[in-house]
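Undergrad: Fold the following for me, if possible:
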Amino acid sequence: MHPVRIAPSILSADFSKLGEEVRAIDEAGADWIHVDVMDGHFVPNISFGPAVMKSVRGVTTKPFDVHLMIAPVDVYLDAFAEAGADCITVHYEAGPHIHRSLQHIKSLGKRAGVVICPGTPAKMLDYLLDMVDLVLVMSVNPGFGGQSFIPSQLKKISAIRTMIEKSGRDIDLEVDGGVDAAWAKRCIEAGADALVAGTSVFRGGPSAYAANIAALRGD
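TA: A predicted model of the protein is given here:
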């Protein structure tokens, strides 16, 4: 298991100065930059596309952890790879051929991740762990920031950690949704080694980002 990585979601950043915000969370100690892409179809919100992501790619050398909440997803994989994604994560629920999506991400030379929503059981990963570099557990229903953590997902995180250990593969276990310092501690105890946080990182402005990130780590 890796030391915990913190991936601030730029969905909660000030979009009027997105480049400055990305630079600020980099300097504040972010490990990854989490990019939430929503299409208004698979989820009830629209965020941004590959052009916006590409516009801030040069601001940091930190990995771009790209979470695609879009359906269909396959037709956009190349665009996000070209825009600078390091890891591309797609939803199990977003289409009928998850293996095809993961295979395509790998063919682009990117890390491949799979996301499961709160109502999707861990057992759906049984035939996917041999293909992925990351599993993302949604601890809220995807589509909006600022939601409350769904406690039942802790049991799922523990189950997936056991599955990963049994697989013998080096797979990151990430959690996204309602993660504040208190829930971060419980997620880490359950087996998570990467945490996405939006509101709890960006609260208070740039001068607070380092302390907010440290609090999530439990420092």
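Undergrad: Only C-alpha atoms from now on, for both contacts and neighbour counts.
TA: Noted.
Undergrad: Report the next helix or strand after the longest helix belonging to the chain in sequence order.
TA: The residue-count maximum for a helix in the chain (DSSP state H) belongs to helix 153-167. Per DSSP states H and E, the first helix or strand lying C-terminal to helix 153-167 is strand 172-176.
Undergrad: can you list the residues that contact that following strand?
TA: 2, 133-140, 157, 160-161, 187, 191-197 (C-alpha atoms under 8 Å, 6 or more residues apart in numbering).
Undergrad: please redo it, this time with the cut-off set to 7 Å
TA: Applying C-alpha atoms under 7 Å, 6 or more residues apart in numbering, the contact partners of strand 172-176 are 133-139, 192-197.
Undergrad: now swap in stretch 209-218 and tell me
TA: The contact list for stretch 209-218 (C-alpha under 7 Å, 6+ apart) reads 4, 6, 25, 28, 29, 180, 181, 184, 185, 200, 201, 202.
Undergrad: Another sequence for comparison is provided below:
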Amino acid sequence: MSFTRSIKIAPSILSADFANFGAEIRAIEAEGCDWVHVDVMDGHFVPNLTFGPPLCAAIRPHIKTVMDVHLMISPVDPYIDAFAQAGADVLTAHLEAGPHIHRTLQAIRGAGCKAGLALNPGTGIDAVEHLLDMVDLICVMTVNPGFGGQKFIHSQIDKVKRLRAMIGDRPIHIEIDGGITTQTAPLMAAAGADVLVAGSAVFKGGSVDNPGVYGENIRAIRRAAEAATGAMA
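TA: Below you'll find the predicted structure:
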């Protein structure tokens, strides 16, 4: 994973066909996605239950880009090695998930993964300042974690702007997770985000038998975001 601030689209497989993950992943990658986002939920830290390490290991051979695993679980530390061994490229833990986030980030890097730090909508960025040298990615939740398809929380735009200023020239991605559409993508890209997680906005209307729709959706989100940053060719 070489670092760039170019816009990256990371479809969330939470919105894919659960019975057909391999084909869904091959389809979105063929249609131009940059990363594949895996939402891990434990029914404890967030009110939903999704995937574990065996699922990540099963889909890893199908992912040729970046496997971006978002751990919405608490505690995190006992599971880091399992998700790393399952093939995660990026492992993101929540600031709110435990009292020793510095140790968690150390453990993620120690397991050979890029370390991500996620922030819920109600969490400020003051605590992030002392963790910047420990992280490769900061994920700003623009919905409350737990379910796909929620409405975008606009108060997070200013958070991203302040976070981008705090990061400065450090090679840290800013990822946005929640409510990304062609309307909200440009708002976040203009604020300083470079990784956009999109679930229903990518998968809606398409299927493995009609994957061109995925490509149209991915390109539309990318165009909208790039237009807001002046990056369009």
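Undergrad: Distance to residue 167 of structure 1 added to the contacts of strand 172-176 of structure 1, as TSV?
TA: Formatted as TSV, those follow (distance: C-alpha to C-alpha, whole Å):
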residue	distance to residue 167 of structure 1
133	12
134	13
135	13
136	16
137	18
138	21
139	23
192	16
193	16
194	19
195	22
196	24
197	27
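Undergrad: Which pair in the contacts of stretch 209-218 of structure 1 has the greatest spatial separation?
TA: 25 and 185 (20.6 Å; C-alpha to C-alpha).
Undergrad: So which of the two has more stuff around it?
TA: residue 25 (26 against 16; other C-alpha atoms under 10 Å).
Undergrad: Need the counterpart of the more buried one in structure 2.
TA: Aligned by TM-score structural alignment, residue 25 of structure 1 pairs with residue 28 of structure 2.
Undergrad: Surely that match is within a helix?
TA: Yes: according to DSSP: H, G, I helix; E, B strand; the rest coil, residue 28 of structure 2 belongs to a helix.
Undergrad: Is the nearest residue to it once chain neighbours are set aside within a helix or a strand, and which one?
TA: Spatial nearest neighbour of residue 28 of structure 2, chain neighbours left out: residue 214 (6.3 Å); criterion: C-alpha to C-alpha, 6 or more residues apart in numbering. Residue 214 of structure 2 belongs to helix 212-229 when assigned by DSSP H and E.
Undergrad: which residue numbers in structure 2 go with stretch 118-128 of structure 1?
TA: Against structure 2, stretch 118-128 of structure 1 falls on residues 121-131 (TM-score structural alignment).
Undergrad: got the contact list for the matching stretch?
TA: So stretch 121-131 of structure 2 is in contact with 102, 141, 142, 143, 144, 156, 163, going by C-alpha under 7 Å, 6+ apart.
Undergrad: what about the residue mapped onto the first one from structure 1, neighbour count?
TA: Under the alignment by TM-score structural alignment, residue 102 of structure 2 pairs with residue 99 in structure 1. For residue 99 of structure 1, the number of neighbouring residues by other C-alpha under 10 Å comes to 15.
Undergrad: Show the contacting residues for residue 79 of structure 2.
TA: Per C-alpha under 7 Å, 6+ apart, neighbours of residue 79 of structure 2: none.
Undergrad: helix, strand or coil for it?
TA: Under three-state DSSP, residue 79 of structure 2 comes out as helix.
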